[in-house]
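S.K.: Model the following, please.
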Amino acid sequence: MADEEKHAVEATPQVAPVDEYASAQNEFVDRPNGWIYKGYKLFGREVYYASPRVQLLLVALVCFLCPGMYNSLSGLGGGGQVDPKAQDHSSVALYSTFAVVGFFSGTFANRLGLRLTIGIGGLGYCIYSASFLSYNHNKNIGFVIFAGAFLGVCAGLLWTAQGAVMMAYPPENKKGRYISTFWIIFNLGAVIGSLIPLAQNIQNHTGTVSDGTYAAFIVLMFLGLIVAFFLLDADKVIREDGTKVVLMKNPSWQSEFLGLWQTISGSPWVLLLFPMFFASNIFYTYQNNDMNAAAFNIRTRSLNNLLYWLAQIIGAVINGYALDYTGIGRAMRAKLSFAFLFFLTFVIWGGGYAWQKMQPTRDVVSQANYEPNKVDWTDGGHLFIGPMFLYFFYGFYDAIWQTNIYWWMGSLSNSGRRAANLAGFYKGFQSAGAAIFWRLDAINTPYNTMFGATWGVLAGSLILAAPVVFLKIKDHVSIEEDLKFSDETIEDVVVGANKHVDV
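M.R.: Have a look, this model is predicted:
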């Protein structure tokens, strides 16, 4: 544990009733002295380094430079290669390790602190890009698979810590806006990352992306690793209203593993969200490899990739602000957001079915001489314009799906510990689903089967999640509810100058 975390939890515990604690948490407290709490005016608003807003911005910049660039690279289909096999096998390794690490990474985030967890998490991305640069020259698929497995460990840590920041730092009435802001910055990384291969391959109709493309990704991802160490640990963060983020007091490994169990045993209905967690990344396999890489040449794939991530930003803006609309209660907003996502699942993927049933089979596309037959953006009409808009709306759908899940989870609890555990479950099951679908692609599952399985799992998981969204999301979550299913008592929490609580 970092030194600043040790000092933050050394205050003598004081016993206080729950209602007194809840009142204290909502009481304005003058920020301590120190440069991280010194406010500056920016666009008419006070900004200080230790605020949730600035810390979320830093986390978003890390994700802009690391997973944002990774998304741009993987969105090219096949990791920018003609043959997607290397990426298929690497992604199976990546998401397999991600699933295991993600399941327990909430525990690591609570134990090690969010800054160190995100810092370690950013390490694997530049190695992953370097493996494809190497593959361009020596076809060493073993290095690519190793890089994927190592990235799975790192990404499991990074995304769980990021999820805890995004769900636990903001006040209840701004969670949608914080999620939206993060998603915009994160996907702006993929947009800018998509411009790199587009610019470098604009005259390239066939083949793989250039070495310069991979080199640019390596440099940018390494910068993301550096940015991670400018973050503050959560015990230093004070909200604009003077309240502190709810944190563990001297967590032990035993108490943290117990927290995973309590997340399920205290709220067994959370299990109904797990299929939706499982489904939340499975569509990338079909969209990246079985549509974009299969149907379009390299420069057109680059353009589609750019539009896909632009659509993510648009979707995040619309959904983030809609989720925080104060004219409607939070419980009703949850129901409306579910109905909108359910509608999109059948409209957009129904359009995808109309396109997919007309496409060549995998056996035809995988032939060595098929590359010149792939669609170029100059083909226009139904060959490019229609599928281009379909791919754009696939990106829009992804943003609505992901921001809804994060907002729903954030609406179920305000506890940093429960948020980290929920995020760990989310990324763990998400990665298990992704690993399975990348493996299906690696064993040459027909494109039509990949499409049908993806659409079916998405629709089915929404039906299972409906009771949680409609019955469990309330207009407000009290401290009593967050403590209800914990083995901790008020005697175990720290209430005082630091206002930390063990939940």
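S.K.: can we go C-alpha only for contacts and neighbour counts from here?
M.R.: OK.
S.K.: how would you label Asn281: helix, strand or coil?
M.R.: Following DSSP: H, G, I helix; E, B strand; the rest coil, Asn281 is assigned to coil.
S.K.: number of nearby residues for it?
M.R.: By the measure other CA atoms under 10 Å, the count of residues near Asn281 is 23.
S.K.: show me the residues around the residue nearest to the spatial centre of the chain that make contact.
M.R.: Nearest residue to the geometric centre of the chain (CA atoms, centre = their mean): Trp159, 6.0 Å. Contact analysis of Trp159 by CA atoms under 8 Å, 6 or more residues apart in numbering lists Ile118, Gly121, Ala423, Lys427.
S.K.: For the comparison step, fold the sequence that follows:
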Amino acid sequence: MSEKDEKSSELAPVPTETEGTMDDFPLGWRYYKLKIGNWRAPHYASPFAQLLLVAATFFLCPGMYNALNGLGGAGQLDPTVQNNATVALFATFAVVAFFSGAICNKLGVRLSLIIGSSGYTLYMASFLCFNHTGNAPFVIASGAILGFCAGLFWSAQSIIMISYPDEENKGTFIGIFWMIFNLGATIGSLVPLIQNLHSTGESVSDGTYIGFIVLSGAGILLNFALCNADQIVRNDGSKVIMMKHPTWKSEFIGLWEVMHTTPWILALVPMFVASNWFYTYQFNDYNLARFNIRTRSLNSLCYWSAQILAALGCGRALDSQRFQRHTRARAGLIVLFAVSWAVWGGGYVWQRTYDRASASRDKKIDFTDSNYGALLVLYICYGAFDAMWQLYIYWVLGALSNNSRKLAILVGFYKCAQSAGQTVMWRIDALKAPYMNIFAGTWGLVIGALIIGAPVVWLKVKRHTEEEEDVKFSDGTVNELHVKKEDAPPGV
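M.R.: Purely as a prediction, here's the structure:
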């Protein structure tokens, strides 16, 4: 960056706790828009450019983690070690996530993402170590460390995804993020598929783990290219409001204020819990239980590919301007309810055909078998359902507030409940509970969660989020203002 750009950036006005807009669109390389013909690329510090960057880091870190876990047992024949590591991961995640919004507001999204991404590489390396040493405690410890890191990582990502864009584009932003993120799991699934294409064994090779380690390591480096929230400027000239110099005390007071003023958020807890609860059944009790390694790899590839397509469709539908926002929220809930019955009803038909005893005794299904096609379609439906569920929750949270500080805290609470539920579910599976019990509990939770959460969707999602209805923090921070800038400086 040139001396002139440096000076311009320093002199650009930065909102304090009570400011909502800027007098002038700032200068400097972060805010330059490259013009190609009649099209102008988003400036570097724009919400869209930052979304693409953070989605790329998730492509390389959680995307590879999902690809590994999607194989069932993290590629191991016996899922016990992975189950125990996952219990440690999400138990830690649940505790850290509750405070992660406040922590990210204090540290900033960039530093939170850098710290958070490092845990994924360690976790994947622990399974490579386990292949040679059988050191289960190291795998479990790496899971706990990843739980701490992931709490910061996901909270910081959520700030970018649902507080950076304006109200009309939140569904699109969430959909684009989910597409790129799951593209990581999709491409990551190609690694074990190619390496094990001619294998009928049931565990992956060292090369699979090494590939995941290298890719996730690249994700750590990419986080250094991100901007912090106080540098983000939307196209209309408005900024994301963050406290200029937050303290730990102010952030934890803010955490209390949000939870105290929005007690109705508890009605969404079952949806939060269900959002990762079904992974255990899908990955371990369906994919791992009934298929050999190369078929599990193919299943995983199709599962994450289905998420990409579902994310694109759902994001566009939730942002459709043909209907008011509250109408879209209610219609989305009804559609999700119907899809839940259809997908899990289909799963019930298959689940009746096996239990733990028969799954361990019978020959694993290969993609050359005659009955494989219908089972692949079911797994694809599970993937599409997952994307629909996750996108809808994020979109509803984004519709409840535009305040970046409040959203960071709400998302932290969401990830806390999600992780606590997943801790319980992975532990249940580690204790060898009957497959049908796990399936029935999962299906029941999904349906019950939608019913319990319906009043919040019906009553709290409005046409627009009014500023006076958003939480006003005692330190003076309020909802960011979207004031249009009619006269942006030339060349910006």
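S.K.: hey, where'd the strands end up in the stretch 1-150 of structure 2?
M.R.: 35-36, 39-40 (DSSP state E, counting those that start in this stretch).
S.K.: want to try TSV for the ones you listed, with mean neighbour count and distance to Val456 of structure 2 as columns?
M.R.: Converted to TSV, the strands of the stretch 1-150 of structure 2 look like this (neighbours: other CA atoms under 10 Å; distance: least, CA to CA, whole Å):
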stretch	mean neighbour count	distance to Val456 of structure 2
strand 35-36	10	44
strand 39-40	10	40
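S.K.: what's the counterpart of Glu132 of structure 2 in structure 1?
M.R.: Careful, residue 132 of structure 2 is His; it's not Glu. Correspondence of His132 of structure 2 to structure 1, assessed by TM-score structural alignment: His137.
S.K.: Distance check, the residue nearest to the centre of structure 1 against Ser255 of structure 1.
M.R.: 22 Å (CA to CA, to the nearest Å).
S.K.: Then Ser90 of structure 1?
M.R.: Ser90 of structure 1 is 34 Å from Ser255 of structure 1, where distance means CA to CA.
S.K.: How about Gly193 of structure 1?
M.R.: Gly193 of structure 1 is 41 Å from Ser255 of structure 1, by CA to CA.
S.K.: more crowded one of the two?
M.R.: Using other CA under 10 Å, the more surrounded residue of Gly193 of structure 1 and Ser255 is Gly193, with 27 against 16.
S.K.: so that one sits in a helix?
M.R.: Yes. According to three-state DSSP, Gly193 of structure 1 belongs to a helix.
S.K.: Please pull up the equivalent of it in structure 2.
M.R.: Under the alignment by TM-score structural alignment, Gly193 of structure 1 pairs with Gly188 in structure 2.
S.K.: pretty sure its match contacts Val214?
M.R.: No. With contact defined as CA atoms under 8 Å, Gly188 of structure 2 does not count as touching Val214 (11.4 Å).
S.K.: who's in contact with Gln82 of structure 2?
M.R.: Gly73, Ala74, Gln76, Val139, Ile140.
S.K.: so what corresponds to it in structure 1?
M.R.: Match for Gln82 of structure 2 (TM-score structural alignment): Gln87.
S.K.: burial count for Tyr348 of structure 2?
M.R.: Neighbour tally, Tyr348 of structure 2, other CA under 10 Å: 14.
S.K.: Look up the closest residue to it, ignoring the ones flanking it.
M.R.: Phe439 (7.7 Å; CA to CA, 6 or more residues apart in numbering).
S.K.: host element of the one you found?
M.R.: Per DSSP states H and E: Phe439 of structure 2 is located in helix 435-460.
S.K.: In structure 1, what stretch matches that helix?
M.R.: Using TM-score structural alignment, helix 435-460 of structure 2 lines up with residues 447-472 of structure 1.
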